[in-house]
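S.K.: sequence first, then the predicted structure:
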Amino acid sequence: MPEFKDQLGQVFTFEKAPSRIVSLVPSQTEMLYDLGLEEQLVGITKFCVHPFHLKSTKKIVGGTKKVHVEKIRLLQPDIIICNKEENTPEIVASLRGIAPVWVTEIVTLEDSLEMISQLGMLFNRRTEARKWIDKINHAKQDFDRFVKDVPIRKAAYFIWKNPWMAVGSDNFINEMLSTNRFANIYSDKGRYPEVHIQKIRIQGDPEIVFLSSEPYPFNEQDAFEVGRCTHHAKVVFVDGEMFSWYGTRLVKAFAYFRQLQERIS
């Protein structure tokens, strides 16, 4: 019986490829669809918005931090796909009595490519996985050539208000900031630090401040509030999916990053 290992090192054995999948991570739901597994997907979260039609054709089993365990149980899944950051240890533990729970851990681009490869093997979609990995690598190489002469600029990336929370280190968004040649002023403050924007000048004085479209709905007043605490920083609203969604979304993300660089240059 073939063995498979997830990114936490857990070993799984399956007699055949799982054919009933519950996905509790939006970016991974999109990736599974792109690997040709739409028919096998039986349950998704309310945040799984790509592709849009899945919300009307698949069972919604809750969010990423709070799931309806009984709804998942009734779907009789062969496997449940989670992520170490997106889903809590309590959720993972509560689901292990229903089906094997595969957990991904994504911090770097390499982690994302490994995940695509692993799930391609698990679901007998090796060819499709290889095509997407090649597309992402090509897009990344093209973008690297585009930004190689762009100067490194200090930046802050906010994801929440009340309290203000920024992106720190050891997460995928910080990896994408680095890829864009942005030096994160909060990279030494933990993963998602609470910060006082009134101290932003002494904490790094960024040239650019990003306000993400998710999970908090920032508005123009928020941009004004944080902007006046800086030393003439440019405040930019950005598509949070492009910075935080891993998997096949990366092909679109690198095209978006190119447009963003042109916008702020």
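M.R.: Nice, thanks for sending it over.
S.K.: only C-alpha atoms for contact and neighbour calcs from this point on.
M.R.: Fine.
S.K.: which residue ranges of this structure form strands?
M.R.: Counting by DSSP state E, residue ranges of the strands within the chain are 3-5, 11-13, 21-23, 41-44, 59-60, 79-83, 101-104, 153-160, 165-166, 182-184, 208-212, 234-238.
S.K.: so what touches the fourth one?
M.R.: Under the contact criterion CA atoms under 8 Å, 6 or more residues apart in numbering, strand 41-44 has outside partners 19-26, 29, 55, 58-62, 72, 75, 77.
S.K.: how about the last one?
M.R.: Counting by CA under 8 Å, 6+ apart, the neighbours of strand 234-238 from elsewhere in the structure are 207-213, 223, 227.
S.K.: of all the residues you listed, which two lie farthest apart?
M.R.: Greatest spacing in these, by CA to CA: E207 and S213 (19.7 Å).
S.K.: what residues sit buried inside stretch 189-203?
M.R.: For stretch 189-203, burial by neighbour count (16 or more other CA atoms under 10 Å) applies to 192-195, 197, 200.
S.K.: circling back to that earlier point, just the ones in helices from the contacts of strand 41-44, please.
M.R.: Among the contacts of strand 41-44, DSSP state H puts 26, 29, 55, 72 in helices.
S.K.: would you mind measuring from the closest residue to E214 other than its chain neighbours to S94?
M.R.: Once flanking residues are discounted, E214 sits nearest to G240: 5.3 Å by CA to CA, 6 or more residues apart in numbering. For G240, the distance to S94 equals 29 Å [CA to CA, to the nearest Å].
S.K.: more neighbours: which of those two?
M.R.: Each of G240 and S94 has its neighbours counted (other CA atoms under 10 Å); G240 has more, 18 against 13.
S.K.: try this one next to it:
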Amino acid sequence: MKRSFTDQLNRNIEINFPPKRIISLVPSQTELLFDLGLDKEIVGLTKFCIHPIEKFAERTKVGGTKKLNIDLIRSLKPDLIIGNKEENEQKQIEMLMAEFSVWMSDIYTLEDAKKTILHIGELVDRQPEAAYLNHLINAGFNDLQTLALQQGIDKKVAYLIWKDPYMLAGRNTFIDDILALNGLQNVIKQSRYPELELEALVDLKPDLIFLSSEPYPFKQKHLEEIRTLIPDAKVMLVDGEMFSWYGSRLVKAVQYLFQLQKELL
């Protein structure tokens, strides 16, 4: 049966419903598909789609999120490809759109993420499962916001995602929204992911500096380097998946962020 859907770029796509051969091009959305109860329908994913690891090992890898193997994707004959505007490279996505049904997400806030979970649930015929995930996410993040207010968490933070050059999460990003929901004020006023010298970061006087585990894998040695340069800030290694994965990983992120809030008191 053919059904039409509108993606988050406001494009109409038509798919064989429910889809039987799905390729996911984004790690957080791949994990969501498995958590919605799909299994054999997922025929391809990227080399970064590592959760759940046992499913990752069994599936065809179609390249990286920004460097896809288009010929391999063609050989898998997908009836649905699911990507994301920020994560995937526009030219490659447009090539795929010319040949396949491609549904794209576009996410900047927790509310966007919850809408995406519902949309993907509808797309793959898993609406009840998607609604239940959102119920858990709603309850958890409502409690996180309440706790942040009750505990008076109100700190200025810089969130580093890359080194050489240093890049930070700025405004109009999913990470910025997750920080704000936990009582943390982003010192970066620029949009998206600006480059910044550490000397300039000193002048912004952050209370906290978070070094993300992804996409750049910051380690203890980087923490010590930055702590030496900016001794007045508390420098911490944080799990990037818990701040930037906008699918079912948000359920696990709640407990992680509860623990983080305790560490900040």
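M.R.: Yes, it's here. Because the structure is a prediction, the values reported are computed rather than measured.
S.K.: hang on, the earlier thing: neighbour-wise, which of the ones in helices among the contacts of strand 41-44 of structure 1 leads?
M.R.: Within these, most neighbours by other CA under 10 Å means T29, with 28 neighbours.
S.K.: for structure 2, which helix is longest?
M.R.: Structure 2, longest helix under DSSP H: helix 127-151.
S.K.: on that earlier part again, which one of the contacts of strand 234-238 of structure 1 sits closest to T45 of structure 1?
M.R.: Distance to T45 of structure 1 across the contacts of strand 234-238 of structure 1 (CA to CA) is lowest for S213, with 18.7 Å.
S.K.: give me every residue that touches that closest one.
M.R.: Per CA under 8 Å, 6+ apart, neighbours of S213 of structure 1: 159, 237-241.
S.K.: number of nearby residues for S19 of structure 1?
M.R.: 14.
S.K.: tell me the contacts of it?
M.R.: Contacts of S19 of structure 1 (CA under 8 Å, 6+ apart): 40-41, 77-78.
S.K.: how close does the spatially closest residue to L133 of structure 2 that is not a sequence neighbour sit to L144 of structure 2?
M.R.: Closest residue in space to L133 of structure 2, ignoring its immediate chain neighbours: S248 at 6.7 Å, by CA to CA, 6+ apart. According to CA to CA, S248 of structure 2 stands 17 Å off from L144 of structure 2.
S.K.: who's more crowded, those two?
M.R.: Neighbours per residue (other CA under 10 Å) separate S248 of structure 2 from L144, with S248 holding more: 25 against 20.
S.K.: how much space is there between that one and K219 of structure 2?
M.R.: As judged by CA to CA, S248 of structure 2 and K219 of structure 2 stand 26 Å apart.
S.K.: check V157 of structure 2 too.
M.R.: Distance of V157 of structure 2 to K219 of structure 2, computed by CA to CA: 18 Å.
S.K.: now swap in N88 of structure 2 and tell me
M.R.: N88 of structure 2 sits 26 Å away from K219 of structure 2, going by CA to CA.
S.K.: which one of those two has more residues nearby?
M.R.: Between N88 of structure 2 and K219, counting by other CA under 10 Å, N88 is the more crowded of the two (18 against 14).
S.K.: now for the closest residue in space to A113 of structure 2 that isn't next to it in sequence: which residues touch it?
M.R.: The shortest distance from A113 of structure 2 to any non-neighbouring residue, by CA to CA, 6+ apart, is to Y246 (5.5 Å). Applying CA under 8 Å, 6+ apart to Y246 of structure 2 gives the contacts 28-29, 107, 110, 113, 174.
S.K.: returning to that earlier point: what subset of the contacts of strand 41-44 of structure 1 is buried?
M.R.: The neighbour-count test (16+ other CA under 10 Å) marks 20-26, 29, 55, 58-62, 72, 75, 77 as buried among those.
S.K.: ok, back up a step: what's the closest of the contacts of S213 of structure 1 to V147 of structure 1?
M.R.: Minimum distance to V147 of structure 1 across the contacts of S213 of structure 1 is 18.1 Å, recorded for V238 (CA to CA).
S.K.: can you get me a residue count around that closest one?
M.R.: When neighbours are counted by other CA under 10 Å, V238 of structure 1 comes out with 18.
S.K.: next: Q151 of structure 2.
M.R.: A total of 14 residues lie near Q151 of structure 2 under the criterion other CA under 10 Å.
S.K.: please apply the same query to T57 of structure 1.
M.R.: For T57 of structure 1, the neighbour count with other CA under 10 Å is 13.
S.K.: so it versus V49 of structure 1, what's the distance?
M.R.: Distance, T57 of structure 1 to V49 of structure 1, using CA to CA: 12 Å.
S.K.: what do you get for I185 of structure 1?
M.R.: I185 of structure 1 is 31 Å from V49 of structure 1, where distance means CA to CA.
S.K.: got the buried residues of stretch 189-203 of structure 1 as CSV, with distance to A233 of structure 1 columns?
M.R.: As requested, those are arranged in CSV below (distance: CA to CA, whole Å):
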residue, distance to A233 of structure 1
Y192, 21
P193, 20
E194, 20
V195, 17
I197, 13
I200, 11
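S.K.: in helices, which of those residues fall?
M.R.: Of those, none are assigned to helices by DSSP H.
S.K.: and the gap between S213 of structure 2 and G240 of structure 2?
M.R.: Distance from S213 of structure 2 to G240 of structure 2, by CA to CA: 5 Å.
S.K.: fine by me, thanks again.
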